[in-house]
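J.: What would the 3D arrangement of this be:
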Amino acid sequence: MRVFVTGASGWIGSAVSDELLAHGHKVVGLARSDDSAAALEAKGITAHRGSLDDLDSLASAAAAADGVVHLAFKHDFSDYVAAGRSEHAAVQRMLDELAGSDRPFLIASGLASGVVGRPLTEDDASPFHGADSMRGGSENLALSYAERGVRPVALRFAPTVHGARDHGFTSTLTRIAKERGVAGYIGDGSTRWAAVHRSDAARMVWLALEKAPAGSRVHAVAEEGIPSRDIAAALGDYLGLPTAAVAPQDAESHFGWIGRFFGMDIVATSTRTREVLGWTPTGPTLFEDIAAGAYALPE
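T.: Just a heads-up that it's a prediction; the model follows:
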């Protein structure tokens, strides 16, 4: 299968691209720069020059592919609404190109939801609709095309997709702890984050491309929910720093932009995903990665 992957040089996308190549697929990766294109080509990936704002470029790559794995997103927290609108437009343009073809369209999403008091499951629909909502409502937009001759699949990733050289949420928390001299958590630290190792997430995407039914949601979740105070304690142990509670009203001043996410309870199961895809996570846990130095920071 010839697969067009946006975000192919990113943290998750590079692992997904490697997984697809290892299973005999041809990968075409979106490249915004000459350096990115050269890095993709060096791995045996065909570079397709363009960006998420270049809708014609996205459409042409989707049209030439047997399937699309859309992992890129503008993580601009200074104007998240604008980033969501860009996402909505990009997703709609690619889906319109695939309509009537029965080709797969896999789209990265998250586990944030309106579900309270229990873990999120694959049966729970996203509450976000429309271009001005979180991530441009792109999950629901994509799944709606199951009725228009596309095989859309929502890839819901845990908030921490961890591993060596991760530069995401856990890496940010590590840097803040070192800068502050304390590994903090918000309130009583009872809020939780689901987690998955990068290698397991990549393998799930490959399996979803080959097996997931149209209109389905799959959860890249190995650990359903780790209390934030335990994440802080693991980081503190590794860094040799004390842990401390941060009052909710001080979360943004202490943690910066990530404070709004670290205080969220994001818990999910992956029972249905494991059953449908035959997926079993085998990678290290988040605490194993932290203890092994995956989040070591330069002096």
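
J.: only C-alpha atoms for contact and neighbour calcs from this point on.
T.: Fine.

J.: can you give me the helices in the stretch 51-200 of the chain?
T.: With helices called from DSSP state H, counting those that start in this stretch, the stretch 51-200 of the chain shows them at 55-63, 80-98, 138-144, 169-180, 198-211.

J.: List of residues touching the shortest one?
T.: In this case it means helix 138-144. Identification of contacts with helix 138-144 by C-alpha atoms under 8 Å, 6 or more residues apart in numbering yields 87-88, 91-92, 95, 105, 107-109, 125-126, 128-131, 152-154, 214-216.

J.: Proceed likewise with the subsequent sequence, for comparison:
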Amino acid sequence: MRVFITGASGWIGSAVVPELIGAGHQVLGLARSDTSAAALAEAGAEVRRGTLDDLDVLRSAAAESDGVIHLAFKHDVAFSGGFEDAADADRRAIDTFGEALAGSDRPFLIASGTLGLAPGRVATEQDGRPSDPVGAHFAGGPAKRLANAHATVALADRGVRSSVVRLPPTVHGDGDNGFVATIVAIAREKGVSGYIGDGANRWPAVHRSDAAHLFRLALESAPAGSTLHAVADEGVPIRSVAEVIGRHLGLPVASISPDDAAGHFSWLAGFLGIDSPASSAHTRELLDWQPTGPGLIDDLDKGHYFATPST
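T.: Predicted coordinates for the structure are as follows:
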């Protein structure tokens, strides 16, 4: 297939591109900067310059491709307080792709998330439907992003082989600058490796290589309207994560009270205390996806999260 990918030079996309090329697919990647364009060209992809706001670029790239994987999201806008604006831009891109692919039965995949779908119990691919109740953390922009996933699934009724791949909050690996890297940085800054409350709350996780493999399997064979979970570790207690970080950094490990969490963890506090394990049993059975990368704790023990420029 010839596959158009947004976010192709990002953390997930830069693993999906070689996964697809290695399986014989051609990749057309969206690049908004010279650096991204150079990285895509070096990986063997064709480059299409533009941004998520260039809807004509998205429309034409989708029209000339056999499938689309939409990974880009305006994280810089979201984390600067504009989550709703970022979600709105995401919806415009999804609607544009839906129009371009309608009636073609071509695959269209987007990335979504598992965090907070079913707090306190193991979430499945059946959770997070439009009729399901959602927590307060899904207000505003997060609610809009969940609605974007629903809109993608609904494209199956318009002749698009649409799929939503839900990623856990931790997609780990060497080079990760996401949640786990942020937790490590906070521990360094505060001089203590902390967790909220008793730290028994769980986060699912997946190695980046396993997530990329699932995107390829979904592109090739996921049924229209699928919701998939890229989950390898069903639920890793946050206290266990803090303990590994403390051991590697030589720092004490301590509980941070919920009242003090915002002061200690800043914006991350609202996410870090959620108990949000997730299963991928249906996904594994549907697509014969078998994660082979290291689990989160084993990956942390490899040491790359703790490297500094001076080491």
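
J.: TM-score for the pair, please.
T.: In this superposition the chains share a TM-score of 0.96, using TM-score structural alignment, normalised by the length of structure 1; 299 aligned residues with a C-alpha RMSD of 1.7 Å.

J.: can you redo the helices of the stretch 51-200 of structure 1 as JSON lines with mean neighbour count and distance to Ile290 of structure 1?
T.: Listed next are these as JSON lines, based on neighbours: other C-alpha atoms under 10 Å; distance: least, C-alpha to C-alpha, whole Å:
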{"stretch": "helix 55-63", "mean neighbour count": "19", "distance to Ile290 of structure 1": "37"}
{"stretch": "helix 80-98", "mean neighbour count": "20", "distance to Ile290 of structure 1": "29"}
{"stretch": "helix 138-144", "mean neighbour count": "22", "distance to Ile290 of structure 1": "31"}
{"stretch": "helix 169-180", "mean neighbour count": "18", "distance to Ile290 of structure 1": "9"}
{"stretch": "helix 198-211", "mean neighbour count": "22", "distance to Ile290 of structure 1": "14"}
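
J.: Please name whichever of these is nearest to Gly117 of structure 1.
T.: Comparison of the helices of the stretch 51-200 of structure 1 against Gly117 of structure 1 by C-alpha to C-alpha identifies helix 138-144 as nearest, at 22.8 Å.

J.: what's the spacing between that closest one and its chain's center?
T.: From the chain centre to the centre of helix 138-144 of structure 1 is a distance of 16 Å (C-alpha atoms, centre = their mean, to the nearest Å).

J.: That helix vs structure 2, average distance?
T.: For helix 138-144 of structure 1, the mean distance to aligned residues of structure 2 following superposition is 0.6 Å (mean C-alpha distance after the TM-score superposition for structure 1).

J.: Where in structure 2 does that helix fall?
T.: Matched against structure 2 by TM-score structural alignment, helix 138-144 of structure 1 falls on residues 148-154.

J.: Ok, stretch 91-106 of structure 1 next?
T.: The aligned range for stretch 91-106 of structure 1 is 94-109, by TM-score structural alignment.

J.: What of stretch 182-194 of structure 1?
T.: Aligned using TM-score structural alignment, stretch 182-194 of structure 1 spans residues 192-204 in structure 2.

J.: Show me which residues of the matching stretch are buried.
T.: Within stretch 192-204 of structure 2, the residues that count as buried by 16 or more other C-alpha atoms under 10 Å are 192-197, 199-204.

J.: Tell me the gap between that stretch and the middle of its chain.
T.: Stretch 192-204 of structure 2 sits 21 Å away from the centroid of its parent chain (C-alpha atoms, centre = their mean).
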